[in-house]
Every structure is written in structure tokens, then in C-alpha cells.
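Chemist: I would like to see how this sequence folds:
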Amino acid sequence: MKLLLLCFFVGVMLYSGYISMGRNRTIGEFFLGGRAMGPWLSAFAYGTTYFSAVIFIGYAGKVGWGFGMAALWIVLGNTLLGSTLAWLVLARRTRVMTERLGAMTMPEFLEARYQSSAMKVYGALVIFLFLVPYSASVFMGLSYLFNQIFGIPYLYAALLMCLLTALYLIMGGYRAVALTDVIQGTVMLAGVGVLLYYVLNAPQVGGLFQGMQRLARIDPALVSPAGPGGHWLSLAALVVLTSLGPWGMPQMVQKFYAIRDEGAIRPAMVVSSLFALVITFGAYFTGALTHLFFDKLPVDPASGKPTPDMLMPVLIHNTLPELGATLILLLVLSASMSTLSSLVLVSSSAISIDLVQALWPRWVKEHGVLIMRLLCCTFIGLSLVIALAKPAIILSLMAISWGTVAGAFLAPYLYGLFWRGTTPAGAWAGTLTGLGSSILLSLYYRLDPAVIPLVGSLAMAIPMLVVPVVSLFTRPLPAGVVEKAFGKGAVPGMRTLQKHKEVETA
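Modeler: I've put the predicted structure just below:
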């Protein structure tokens, strides 16, 4: 049964890629689906990209084991800050300004907003280099789960995931991703419901209230708002990293570029917020209950070392029936495939649209989609190499990527959207400060998993102070450049902008 369900799911994904293949004649269609995504597609695309295998295999077990029920603060942050406020604050302004500037990617936006072709090349390199470890962490999480549920060796599971991602994505592009995200999101919601049902009814838990009492008997701090050990600063850093980080992540911002019109934003915000609430609660609440199932960390059969990355795979394997475990596998696969697709699209576009176009524009004009497809395969191959090497636990790998990329882009992007006085020097100072602080502090603390989330949070916070300070003392952009980005007075709605375009065309 589980093989049949898995084959059906894979078949749906490949079919969506196949039927979308003929509609990707330009880079804009391949990368953004022609900027025609409605609210449901946009909301599920945002949610399924936000939450991947890492949340269920890495974060849920690691954070739940370390912080207990205090991990639910992350649920609140991801829902309100990472989803609701992100759509409320960023979506409309991003869609309108990128349309004005003719930008399809984060590096293109930075180039047009700050009149710096060097920033475009720099942004492309940052995206490609630092999203590879993030993608590798997703492959690692999937491979661990396949190993536990199907008994497939880690190596073969990783190879299978890479092949599936490559076939699915290079055929259909963003349109195929958007078409299947609603199905994948539905599978994720159903999977969370099944996971909570079986875990709460397991003999080790015995229901919600009984489970909380048993958890308190192990350690009262596991059910306290502050968590055990007084590590509230580490928990706060995780909330900031996982909630504010998406504001500066190119694969998340891409969803705002592609939305159809202004009327689609509010329903998309509501749907994505509810989706975030259900998914994060299911993951972190289950992770907080792992102390009822384990006396000590389980051992990774490949390395022979105890690791929190095995908590959730072993719990699912031991607690859920075969059909339920298969549904959880599809849940994680759904989340991961959408995340991987967005990561690969954004990273390949960073080279094809932003880097190759800057150096050899004729190539992109004549063979843009082919170049993107080839770079998709390259990116997946590099991610596979890192996933097979297993350089660090999943939580650290993802946190380093999030902190570095978000630290490099958040402040220049956010100030560029809302403050006319942001200067090129201020943007450069902010992005270099975020990138440098993340890398240097991570190396200084020797990639310590306990410190990495705090490093990522600092990498996002420091540039928010640096950009305005430097901008106040450096040469501003010409008025015409600022006027092109912001327009006269308030930024017009997308419908008004579309009418202006129709009049100009006529």
C-alpha cells in the first residue's frame, strides 16, 4: 500500500511537470508563471516553501527535545510574523515595485533599486553559494525518513530524491510547482492531523492532559513557557531566525513577485497564516512530546552516533501504523519538494538571469530556459554532494543558510521598499555587514548548533541599524531613479498599474 501511494504521488508530480512543459517558452514563464498566480496557489506555494522536511525531521525533534512546550513560541512567531505580517507588509509593495523596475529576482531588484550592476552579481553569488547547504539539509531530512520507513539505504534515498526533483522541476518550472502546491499542502494538513492523532493516543502519552502531566513529571520545565535550563535567549533567537528570516529569503519573496493582483493578497494572507499555524503546531508540539518516547537520543545507523535528527523518524516508525507512516512520508515529501523546487529555481535564476545575463546577455536571450534547466541540474548535484557528506546536523546546516542569506538581503530589500532615502552605500554596507557577521561569527563559534540561531538573528538585526546610519551620511540616488521605483506620492495599486500599462500599450 505504501509503495502504491508513493508511486501515485510521484506520478502526479511528474505529470504536472509534463503538462506545464509546453507553457515555459520564456524565462518569465518558467520562473514566475507569467505573474498570474491566484490567492490559493500563492498561499500554498508560500506555505509549502516555508516548511520543508527540516521542520519535521530536524527542527521538531531538536527544538522539542531541548525546549519542551516552550517550542510553541516558534509556532506563534512563524504564524504571526513569518506569515501574516509578511503578506501584510511586503506583498503589495513588492509586487508593485518589482513590476515598476522590471525585476524578476532579488538581485535584479537590488540592481534596479540601487543602480548597481555589481550588487546584482554579488546577490547572485550569495544566493547560489548559500542556498546549496539549505537544499542539502532538505535532502538529508528526506533521506533519513525514507531510510526509516522504507528501509532504503541513505545513499539510494538521496539519489532518488535528487532525480525526482530534477525531472519534476526542469519540465514544468514555477507553473508546475504552483499547480501541485495545493495538493501537497492538503497532504501536509492531513498528515499533521494523522500524526497528532496517533501520537496523542499512544500509550506513552495517553491523551493531551495525561501527556502534559507525564511530561511535567519528567521535568516541570518541559511544560513551562520559558523551557528548561533558562535558555530563553536561544529560544528567542530561533523565533527570530525562523520568523523574520523568510522576509529576506529570495525563494519566499518570489511568491510576492508572482501573485496575480492586489485582490489576491488578503485571502492568500489568511490561508497561508492558517496553514502555518497548523503545520508548525503539529511539528513542534509532537517534538515536545519526544521525552515521553525516548530516554536518550536515538542513534543514526549510518554514523553510529546519537542525534536529534533521528527522533521524529524513529517516533513515526514506531508509533504510527504503516498507512499512517506512509502519509507522514508524503507530508514530508510534499513540503520538501515544494521547498526544493523554489530553492532550485531561485538559485538557478541567480546564475542564468542575474549572472550570465550580465556577462553574456545574448546567451540568455536565445537559450534562457535551457540555461536555467541545466543550472537546476547543477544545483541539485551540488546539494547531493553535501547531503552525502553529512557535514553537520540538519538544524545547524539550515540555520547557517537562513542566517547568511537573510542577513545579506533583508535590510537592503526592506529599506529599499519603504524608504526613499536609502543610498547605494547604505545598501552595500548593510548587505556586507549581514553576510560578514554571519560567516565570521559562525566560524568563531565553530558552527556550534546552540549558537548558530543567535548568530543568524544578529546577522539580520545588525544591518537594520547599519543601512539607515550609512545612508544618512552618503550620496543619495538621483531623484529620477527614486521616482521610478516609488512613483509620485503613494505607490499605486496593481490594478491601477495594469491600467497604466494598457493605456501605454494602446
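Chemist: going forward, measure contacts between C-alpha atoms and count neighbours the same way
Modeler: Fine.
Chemist: what comes up buried for stretch 200-212?
Modeler: Leu200, Gln204, Val205, Gly211, Met212 (16 or more other CA atoms under 10 Å).
Chemist: wasn't Asp295 part of a strand?
Modeler: No. Assessed with DSSP: H, G, I helix; E, B strand; the rest coil, Asp295 is coil; it does not lie in a strand.
Chemist: how close does it get to Pro468?
Modeler: The spacing between Asp295 and Pro468, counted by CA to CA, to the nearest Å, is 50 Å.
Chemist: before we go on, could you also do this sequence so I can check it against the first one:
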Amino acid sequence: MDNLLLLLIFIYVALMILVGYVAYKRTVTSEDYLVAGRETNSYIMALSYGATFISTAAIVGFGGLAGTNGMGILWLVCLNIAVGIFLAFVVFGKKTRKMGQYLDALTFPEFLSKRFNSRFIQYFSGALIFCAMPIYAASVLIGAARFLETTINVDFTICIIVLAIIIGFYVIFGGLKGVMYTDALQGTIMFVGMLILLVSIYWMLGGVTEAHQALTQMAPLFPEASKATGATGWTTFPAMGSPFWWNLVSSIILGVGVGAIAQPQLAVRFMTVKSNKELNRAVLVGGIFIFVTTFTAYIVGTLSNVYFFQTSGQIAIQAAGGNVDKIIPTFINSSMPKWFTYVFMLTLLSAAMSTISTQFHVQGSSIAYDVYGGLKDSKKHNLSINRIGILIAIIIAVILAYLLPGNIVAQGTSIFFGICAAAFLPVYICALFWKRTTKEGAIAGIISGTLISLFCLIFTHQKEAAGLGIAKALTGSSVLFTSMPWPYVDPMVIALPLAFVFTVVVSLLTHNTKDEEKEIDQMFKYDDTKGDVD
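Modeler: Model (predicted):
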């Protein structure tokens, strides 16, 4: 490990500790710890949101998938910006902020719970987040650790532990302020690193036109196994309705693109700003950030095939030893000068730490505030309990990072996004926009979305069902339905619309009480007439 790398790591870690300490000193109340005091400015909020959204799962995991799936994955960039930024901030964000303020909600489960006057929703949602998020957190940890392992030859086990300790420090003590302050710093590093990488790969391959033409001409080299399932090349979309198409469209593009709206760790960001003006200002910063980081990851992942073929006669997946999660790290270490490899290492560390810190914070608050705190029925939030919850979340993620198989980064992310979309999106939309939604309807929507998602993961979706082996043990077949397209349809595509149906139908069959109707009217009136709270 040379002196330049040691210096960069020292400066980086020192900055993280310093920012975390500043946040710790400014964290006094539960509102500070859970929603950053509701006074975050637009720049910090936008970068925190973006850096939380874009993790090593996006850069290493989905960048690697771009290397095996091709440029069709760029549609995910469109959804990330259109849904994850513009729709989220302008349509969902403003109502979430004002309604969250009216309800005095400090977490996403509490927001839903108070909106529908149901403690059960808070308990169930908190438990679901705590149980489902570890696979996502572990996936992000793995992505960062694999790059460190490849770049500086540090043992994978040591990388996982060191990352967990550093992140744990400022999350446990600084709360959401610590998370958001460090996110803003890490987001700035990510933006600069990814922008340099985007320019570099086109320069390296002779320009935009030359790079894309070279990739198009490589279509005959696309793996035969992928062609057999519908792939047509790196610059063309797969055959519609084929297994390859269903995996790309339903699991990768729709699963992650739509699922972003209902991410608890992202939704709570809207409750950290003091006015709609801050959200409006954040749209431009967030949109540019998401575009540069995701577009770069997917372009680099795809075009790495050209680089590897020109330098070694292999395509990307071959050069990476068959591990999708190693495509981006292998490309960086093979093609870029040492100084940029170190800069990109900090970029990936920033991407990982910004996302994981939020995941740990949300998991800790879910189990400590929403489940334990709710059961204790205490009006006073104990920060020590929340910190213990975060510590438990960290330990679980570290254990899973050792147990999960290779090629898991993108898949683990898709699973969590899909479960959140099915469980929370119907109820979240109805909470903000449909007064008629009842407590019973909301409960039906959350439970049905969760159970249908889990059923599909275990019994119908080939990728997970075959790995788990439960369906095969019970029925003799890896999936219940073998005819096309069912083994390749992502669980979210099935669970999300059904959860909407359950939410709406049960709401129409039940009624809010007079007191609940009056409270809901006041809630929506406040939402419509208060405007910005400056």
C-alpha cells in the first residue's frame, strides 16, 4: 500500500469522523436523531437522497449487469430520474413533508401508522424493514469490499469489518444528521469520480461514436447461453417476451425504477426539510447527480466489453472470472492509472458508506423506535435503544455479507426494492392522495403486498426459487409454474397491482369512523392550505 493511498484513506476517514462528530454535537432530541431536526437545506438533502439512492449496488452491481445485459439497462436511468427524482420530490415529497409535519411523524412506519390510526401498521412495517433490509445492506457492503479486495489486495473479511466499524461510528452517534452530513460530502466525491470516469472511457475508446460502433460490431460475441434466452447484443434490446427480456424489464428496470418511490430510507428524507422551496431547489441537484452516477456506471459496464476485447480478446464477464460483481473493479484496475484507481476507490467507498449508513439508521429506528418503542408505548424516545438497534443491524449485515453467494449485489438490491414497492407503494399513494382509504384497507395492502412478494420469491420466480429449493422440495419442480413467462416475471410485477387491488377493495368495503373522517379532513386541509413553513 503506497504513501498516496495511505494519505487519501487517512484524509477520507478523518473527514468522515469529523463530520460525524459535528453531527453528534448537534444531535440532542429525537427529532434531530430521526429526521435531522426538519431543517436540512436543499443541497444537503438532494445529495443525501442521491448518495443514499446510488450505492455500490448501482455502480458495481448494476454496472456489472450492464456488462452482461447491454445498454437496454439505460432505461433504468430514465426511471431513476423521472420517478426517483421528479415524481418523488415534486408529487410525493411535498405532501409527505407537510403531512409528516402535521402528524409529527419521525419515521416512515410511524407516518403510515399515524395517517391510518393503526399501531399494527407501525409494528408490522418496522419489523418488515428490519427483516428485509439486511440483504440489501449486505449487498452494498459486498460491492465495496470486493473493490477494495481487488484494488489494494486486502482480505475480503477485513474489508467488511473495517467498513462496518467506520460507518457504525457516525451512524450510531450522529443519527440522521450524521448520515446526511456525511452523505453530502460522499455524494460530492461520487459525482466528481463518476464524471471523470465517464469522460475517460470515451477518450480511451476513441470517442462516443467509435466506442458504440465497436460495441455494436461485437454482437456475435454475446454469450450463446444468453442468446438462447432472447439476447440480441449489447446495443440492442432483447427479443420482447423472452426470458432475457422479462429479467431485464421486470426485475431490473421496473423493479428498481418503480421501487425507489416506496423506499423508507428515501421517503424519510422528505421530512427533513423545512419547506417546499427546499424540495424544489433539490430537484435540479438531485436530477443531475442521479444522471451522472447511474449513466456512467451503466455505460462503463457495457463499454468495458470493448476495452477487454481490444486488450485481451475477452468480453467483460470472462475477464472478470465469471463474477458480474467484479466487472467494474476489474475494468478500473486494468485500464485506469493508479491515482484514479485510488480516487475511484474513494468514490465507491462514498457510494457504499452513504447508502449503508442510511440502511443501518433506518433498520435501527425500525426495530428500536417503531417496534420496541411502540410496544413500550413510551412518549419519550430513548436514543440509547435506537443506537443498540443500529448496532444489531450492523452485526446482521456483516454476517450476511459472509454468507451470501457471489453475483448477489444487484439481485439483493432488486429483491428489497421489489418487496418495498409491493408492501408500501399502494398504501403510501393512498395515504397521500385518497381520503377514503381506511385502516383496514391499508393493513390489507401492506400484508398482501408482503405475502405475495414472498410467495413469488419462494415458489414462482426462477432466480430465487431455484436457489432456495423450497418449491422443489415440496413439489419436485424448482418453480410452481413452468410455462412462459411466469418463471421470469419479477415478483413486484405480480404483487404490486394485487396489493393495490386489496387496498382499494377493502377500503371500499369498510368505512372510517366520523372522528377519523374529521381528522383526515383536517390533515388534508392542512396539506392544501399551509404552504411552505419557513
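Chemist: would you pull the TM-score for this pair?
Modeler: Superposed pair, TM-score by TM-score structural alignment, normalised by the length of the first structure: 0.91. Supporting alignment: 489 aligned residues with a CA RMSD of 2.3 Å.
Chemist: mind listing the helices for the stretch 1-150 of the second structure?
Modeler: Per DSSP state H, counting those that start in this stretch, the stretch 1-150 of the second structure carries helices over the ranges 3-25, 30-35, 42-53, 56, 63-69, 75-81, 94-103, 108-115, 119-152.
Chemist: so which residues make contact with the first one?
Modeler: It stands for helix 3-25 of the second structure. With CA atoms under 8 Å, 6 or more residues apart in numbering as the test, helix 3-25 of the second structure has contacts from 166, 169-171, 173-175, 177-179, 181-182, 342, 346.
Chemist: quick check, nearest of those to Ala46 of the second structure?
Modeler: Checking those against Ala46 of the second structure by CA to CA gives Tyr181 as the nearest, at 11.3 Å.
Chemist: how many residues are close by the alignment partner in the first structure of that closest one?
Modeler: Matched across to the first structure, Tyr181 of the second structure falls on Leu179, judged by TM-score structural alignment. Neighbour count for Leu179 of the first structure, taken as other CA atoms under 10 Å: 19.
Chemist: show me what the longest helix along the first structure is packed up against.
Modeler: The longest helix of the first structure (DSSP state H) is helix 154-200. For helix 154-200 of the first structure, the elements it packs on are helix 2-20, helix 27-32, helix 39-50, helix 117-150, helix 265-288, helix 311-319, helix 322-349, helix 361-389, judged by 3 or more CA pairs under 8 Å, 6 or more residues apart in numbering; DSSP states H and E.
Chemist: re the thing from before, Asp295 and Pro468 of the first structure: who's more crowded?
Modeler: Shown here are Asp295 of the first structure and Pro468; by other CA under 10 Å, Pro468 has more neighbours (21 against 8).
Chemist: tell me the spacing between the more buried one and Phe418 of the first structure.
Modeler: According to CA to CA, Pro468 of the first structure stands 12 Å off from Phe418 of the first structure.
Chemist: kindly report the same for Val344 of the first structure.
Modeler: 29 Å.
Chemist: more neighbours: which of the two?
Modeler: Using other CA under 10 Å as the criterion, Val344 of the first structure and Phe418 rank with Val344 on top: 31 against 14.
Chemist: so what's the closest residue to that one other than its chain neighbours up against?
Modeler: Spatial nearest neighbour of Val344 of the first structure, excluding adjacent residues (CA to CA, 6 or more residues apart in numbering): Cys376 at 5.7 Å. Counting by CA under 8 Å, 6+ apart, Cys376 of the first structure makes contact with Ala166, Leu169, Ile170, Val344, Leu345, Ser347, Ser348.
Chemist: ok, of those, which one's closest to Gly58 of the first structure?
Modeler: Checking the contacts of Cys376 of the first structure one by one against Gly58 of the first structure (CA to CA), the nearest turns out to be Val344, at 20.6 Å.
Chemist: sorry, back to before: map the residue nearest to Val344 of the first structure across to the second structure for me.
Modeler: Superposed on the second structure with TM-score structural alignment, Cys376 of the first structure falls opposite Ile390.
Chemist: what range in the first structure matches stretch 95-104 of the second structure?
Modeler: On the first structure, the counterpart of stretch 95-104 of the second structure by TM-score structural alignment is residues 93-102.
Chemist: so which residues make contact with that stretch?
Modeler: So stretch 93-102 of the first structure is contacted by 104, 109, 112-113, 256-259, 417, 484-486, 491-494, 497 (CA under 8 Å, 6+ apart).
Chemist: the residue mapped onto Trp245 of the second structure from the first structure: neighbour count?
Modeler: If you follow Trp245 of the second structure across to the first structure using TM-score structural alignment, you land on Trp232. Using other CA under 10 Å, Trp232 of the first structure has 15 neighbouring residues.
Chemist: please list all residues in contact with Trp232 of the first structure.
Modeler: Counting by CA under 8 Å, 6+ apart, Trp232 of the first structure has contacts Ala226.
Chemist: quick one: which of the contacts of helix 3-25 of the second structure is most hemmed in?
Modeler: Highest neighbour count within these, by other CA under 10 Å: Gly175, with 35 neighbours.
Chemist: in this structure that residue contacts Leu34, no?
Modeler: Yes. With contacts defined as CA atoms under 8 Å, Gly175 of the second structure counts as touching Leu34 at a distance of 6.5 Å.
Chemist: shared neighbours of the two, which are they?
Modeler: In contact with both Gly175 of the second structure and Leu34: no residue, using CA under 8 Å, 6+ apart.
Chemist: how about the secondary structure of Glu502 of the first structure?
Modeler: helix.
Chemist: need the counterpart of it in the second structure.
Modeler: Match for Glu502 of the first structure (TM-score structural alignment): no aligned residue.
Chemist: number of nearby residues for Glu502 of the first structure?
Modeler: When neighbours are counted by other CA under 10 Å, Glu502 of the first structure registers 10.
Chemist: now do Asp104 of the second structure
Modeler: Using other CA under 10 Å, the number of residues around Asp104 of the second structure comes to 14.
Chemist: of the helices of the stretch 1-150 of the second structure, which approaches Pro491 of the second structure most closely?
Modeler: helix 119-152 (14.7 Å).
Chemist: can you pull the buried residues of that closest one?
Modeler: For helix 119-152 of the second structure, a neighbour-count test (16+ other CA under 10 Å) marks 119, 121-130, 132-151 as buried.
Chemist: cool, stretch 395-402 of the first structure as well?
Modeler: Neighbour counts using 16+ other CA under 10 Å place Leu395, Ser396, Leu397, Met398, Ala399, Ile400, Ser401, Trp402 of stretch 395-402 of the first structure among the buried residues.
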